[in-house]
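Student: quick one, fold the following:
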Amino acid sequence: MSAAPTELRDLRAAVAALGARVRDPEELWTEAGKLGYLGVNLPVAYGGGGGGITELAVVLEELAATGNPLTLMVVSPAICGTVIARFGTEAQRRAWLPGLASGRLRMSFGITEPEAGSNSHRITTTARREGDGWVLGGRKVFISGVDRTDATMVVARTEGGGPCLFVVDRDAPGFRRTPIPMEVHGDLRQFELDLEDVRLPADALVGAQDAGLRQLFAGLNPERVMTAAFALGLARYALGRAVDYARTRAVWDRPIGAHQAVAHPLARAHIEIELARLMTERAARLYDDGDEAGAGEAANMAKYAAAEAAVRTVDQAVHTLGGNGLTTEYGLAALITAVRVARVAPVSREMILNYVSHHTLGLPRSY
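Tutor: I've put the predicted structure just below:
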């Protein structure tokens, strides 16, 4: 059950104070875990806070609003923790959830492939039975933070069946990772994964065989909500820096914020952020209430709205500061590329528009 509004306000304030006090990402992860913030969405019986994606999104948004997002939260507690909590065996829950909740354990999520980006139905990573266990083979790309996690939840397809989910230990024989050089410099590195005859025990399978599509989207909807929270937080951070600058930077004997050409774009950015936040909160509530269909639509729209608001806000913030907006001192230039990640991952804005046009408006498919 999600927290009451007053509890959410208290949570926001506490997390914001933590983000302002602790600046090193690793130290911040450790502190957030000790304080229960990383597992706020996981069941109390396994060391979590008993809340939902509503609370977890608040945590990520507030940390991002201090300029220090913990991007792995999108994957480890939100996707992997949710899937294991909902569909894992009792042994899997005991093995993973307490560690994910405390931050002691971390898990990546491997779905994207070279020939299967947004089209999860084209996944070619295979899982075949061998004795009492499984053998995985295939490739994944743009998998976040594999160098910092204990395992990866890999999406594979059984022979003649549908997608299913496996927990693969980082040191499993045949499981190799290669860093992907990126122009975007965030707190997580991206990797290509090669799975060559990776042998797994039977209990590496999460949930039911060939029932993975439902289980998969149980994790992907929280991923979209969390990406929206990430984008909202960074947008708020950029807007705050721009507003502070506009209040204090004086030209021709008055602050530049007194000029409508500066003030109005910042006001518009604030409005867009607040509107996107409302949709993000709605998506999280629908998911926590068990409305899968409603949450799917709202999560996509929240991610779209938050990403667009973030990109426009960061661009405007940089323009407000002029040359200073591109300096290291003010910390805005790096956000130009960082927020654009939310436009393309985990699903592009064009695919979200396809989803809304097909599922919501009932228009015919173009593919």
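
Student: contacts, neighbours, all on C-alpha from now
Tutor: Noted.

Student: what's the longest helix seen in the chain packed up against?
Tutor: Secondary structure of the chain per DSSP state H: the longest helix is helix 212-248. With contacts defined as 3 or more Cα pairs under 8 Å, 6 or more residues apart in numbering; DSSP states H and E, helix 212-248 has these neighbours: helix 53-65, helix 82-87, strand 163-169, strand 254-255, helix 260-288, helix 292-321, helix 341-344.

Student: settle this for me: residue 99 is touching residue 107, isn't it.
Tutor: No. Under the criterion of Cα atoms under 8 Å, residue 99 makes no contact with residue 107, lying 10.0 Å away.

Student: which element is residue 36 on?
Tutor: If you go by DSSP states H and E, residue 36 is not part of any helix or strand.

Student: and what of residue 94?
Tutor: With DSSP H and E as the criterion, residue 94 is inside helix 90-102.

Student: could you do residue 129 as well?
Tutor: strand 126-130.

Student: distance of residue 79 from residue 86?
Tutor: Going from residue 79 to residue 86 by Cα to Cα, to the nearest Å gives 11 Å.

Student: the two - which one has more neighbours?
Tutor: Taking other Cα atoms under 10 Å, residue 79 and residue 86 do not tie; residue 79 has more neighbours (25 against 17).

Student: please generate a structure for the following sequence too, so the two can be compared:
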Amino acid sequence: MNSSLIVADTEERAALRESVGKLVGKYGHDYFMDCSERHVEPTELWKDLGAAGFLGVHLDEAYGGGGGTMTDLAVVVEEASTQGCPLLMMVISPAICGTIIDAHGSHELKSRWLPGIADGTLKMAFAITEPDAGSNSHEITTTARPDGEGWQISGTKYWTSGIDEADAVLVVTRMPDAGPSGRHPLSLFVVPTDSAGLTFQPIKAALRQPEHQFTVFLDDVRVGPEALIGEVGKGLTQVFAGLNPERITAACISNGIARYALGKASRYAKERAVWKGVPIGAHQGVAHPLAESYIGTQLSRLMAFRAAELFDAGADAAEASNIAKFAAADSSLRSLDQAMQTHGGNGMSLEYGLADLWFVARMLKTAPVSREMVLNFVAQRSLGLPASY
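Tutor: Below is the predicted model of the structure:
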């Protein structure tokens, strides 16, 4: 099933898609799940992705990147997921952290972190969510206090993915004093994970993926002035530089899972014969739900790549990015569910490589932004309706 044709790839992006598919396909879903079950990093795959220039394809060439675009990274993320390897760290390290540092970091920060993020020798986690703040970044309490030339950071972060395999974490903090609006301005810092006072503990979750989730404790963690991204108190703008790439690449993971699942379902439906030697795919009760899932996936892919194109053009990509994430998460779950249904009882067997993706696909309905918050955004920003909160 070649479902990439509906996306208008340039010749270069078609070649990129093919190259990523071949590289990740050598590892495949069994490798991904083996890493997940053993709680080990997919080190070999990550190293190969970095060496091939795929992880930093969108980052500045001057700092080790490929000089490409967010659309290029979207191709990489989707194609890796289509091969059965939906790597969340691709969203976190290069897409969120790499993009924010590339856009707002000092020369020193870019030189220190971007080459490693691009070639896969370094990883960076992202810490924004807090136990009592959730999606409302204005309510975070993790505070950065001036300390001579540097800063002391204290607070707790929640559902921080992959910090155990990261070399640093990009921490969203607030300033000690409120501004004229009564809100505390935000500032972003890059904190090495071996910093004194930084600890974390795992959160038990149903997810089957290499990346695990953590509660992070920052107890007077001291960082120097070089750790600050951009200007003090301008963190909200900087965060938004990473949120649209986050939503775009999360949508691409969902769309890749859908393509992977539909590919397996269509092959099974052509091979499986139960009644009089006729493949089950010849029956409309099997064929039509798969066709409808395919349509939903293609529509979601178009929106994801449209959002990436808007981002690359410097246009306001917030609406398209949110809609892409929303649509992709829903269509991915429908496609995966229908693929499992097509397999009958085998759909529940881990041998067939579908059921083990369920919670990853389901997670993307809630994170990195919940469908309810997307609906709030669309209601208020797109339709002009009164704010509900």
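
Student: TM-score for the pair, please.
Tutor: Between these two chains, after superposing, the TM-score reads 0.97 (TM-score structural alignment, normalised by the length of the first structure); 363 aligned residues with a Cα RMSD of 1.1 Å.

Student: so which of the helices and strands packed on helix 212-248 of the first structure comes closest to residue 190 of the first structure?
Tutor: Smallest distance to residue 190 of the first structure across those (Cα to Cα): 12.2 Å, for helix 341-344.

Student: residue range for that closest one in the second structure?
Tutor: For helix 341-344 of the first structure, the aligned range in the second structure is residues 363-366, judged by TM-score structural alignment.

Student: got the contact list for that stretch?
Tutor: Here stretch 363-366 of the second structure makes contact (Cα atoms under 8 Å, 6 or more residues apart in numbering) with 207, 250, 254, 326, 329-330, 371.

Student: buried ones in it?
Tutor: Within stretch 363-366 of the second structure, the residues scored as buried using 16 or more other Cα atoms under 10 Å are 363-365.

Student: check the mean deviation of it from the first structure.
Tutor: Compared with the first structure after fitting, stretch 363-366 of the second structure has a mean deviation of 0.6 Å; criterion: mean Cα distance after the TM-score superposition for the first structure.

Student: can you tell me which residue is nearest the centre of the second structure?
Tutor: Geometric centre of the second structure, nearest residue: residue 91, 3.1 Å, by Cα atoms, centre = their mean.

Student: the counterpart of residue 17 of the first structure in the second structure and residue 85 of the second structure, how far apart?
Tutor: Counting by TM-score structural alignment, residue 17 of the first structure corresponds to residue 22 in the second structure. Here the criterion is Cα to Cα. By it, residue 22 of the second structure lies 12 Å from residue 85 of the second structure.

Student: where does stretch 333-349 of the second structure end up in the first structure?
Tutor: Using TM-score structural alignment, stretch 333-349 of the second structure pairs with 311-327 in the first structure.

Student: neighbouring contacts of that stretch?
Tutor: Counting by Cα under 8 Å, 6+ apart, 235, 238-239, 241-242, 245-246, 262, 265-266, 269, 330-333, 335-336, 339-340 sit against stretch 311-327 of the first structure.

Student: how far off centre is it?
Tutor: Distance of stretch 311-327 of the first structure from its chain centroid, counting by Cα atoms, centre = their mean, to the nearest Å, is 24 Å.

Student: which position in the first structure pairs with residue 149 of the second structure?
Tutor: Using TM-score structural alignment, residue 149 of the second structure pairs with residue 132 in the first structure.

Student: ok, now residue 70 of the second structure?
Tutor: Match for residue 70 of the second structure (TM-score structural alignment): residue 53.

Student: state the number of residues packed around its match.
Tutor: Count around residue 53 of the first structure with other Cα under 10 Å applied: 28.

Student: quick one: residues contacting it.
Tutor: 41, 78, 222, 225, 284-285, 287-288.

Student: cool, and residue 43 of the first structure?
Tutor: Taking Cα under 8 Å, 6+ apart as the test, what residue 43 of the first structure contacts is 49-51, 85.

Student: try residue 374 of the second structure
Tutor: Per Cα under 8 Å, 6+ apart, neighbours of residue 374 of the second structure: 322-323, 326.

Student: before we move on, the earlier item: so which bits of the longest helix of the first structure are buried?
Tutor: So, applying 16+ other Cα under 10 Å, buried residues of helix 212-248 of the first structure: 212, 215-216, 218-243, 245-246.

Student: the equivalent of residue 202 of the first structure over in the second structure: neighbour count?
Tutor: Aligned by TM-score structural alignment, residue 202 of the first structure pairs with residue 225 of the second structure. Number of residues near residue 225 of the second structure (other Cα under 10 Å) recorded here: 14.

Student: kindly report the same for the one 4 residues further on.
Tutor: A count of nearby residues for residue 229 of the second structure, using other Cα under 10 Å, gives 23.

Student: surely it is in contact with residue 188?
Tutor: Yes. At 5.4 Å, residue 229 of the second structure counts as touching residue 188 under the criterion of Cα under 8 Å.

Student: which residues are common contacts for those two?
Tutor: What both residue 229 of the second structure and residue 188 touch, as defined by Cα under 8 Å, 6+ apart, is the set residue 235.

Student: hmm, back to that, mean deviation, the longest helix of the first structure versus the second structure?
Tutor: By mean Cα distance after the TM-score superposition for the first structure, the fitted helix 212-248 of the first structure averages 0.5 Å away from its aligned residues in the second structure.

Student: repeat that for stretch 135-144 of the first structure.
Tutor: Following superposition, stretch 135-144 of the first structure is found to deviate from the second structure by 0.5 Å on average (mean Cα distance after the TM-score superposition for the first structure).

Student: can you list contacts of that stretch?
Tutor: Residues outside stretch 135-144 of the first structure that contact it (Cα under 8 Å, 6+ apart): 72, 108-114, 124-129, 156, 180, 188-200.

Student: and the aligned partner of residue 163 of the second structure in the first structure, how far from residue 230 of the first structure?
Tutor: Alignment note: residue 163 of the second structure maps to residue 146 in the first structure; criterion TM-score structural alignment. Distance, residue 146 of the first structure to residue 230 of the first structure, by Cα to Cα: 20 Å.

Student: many thanks, I have nothing further to ask.
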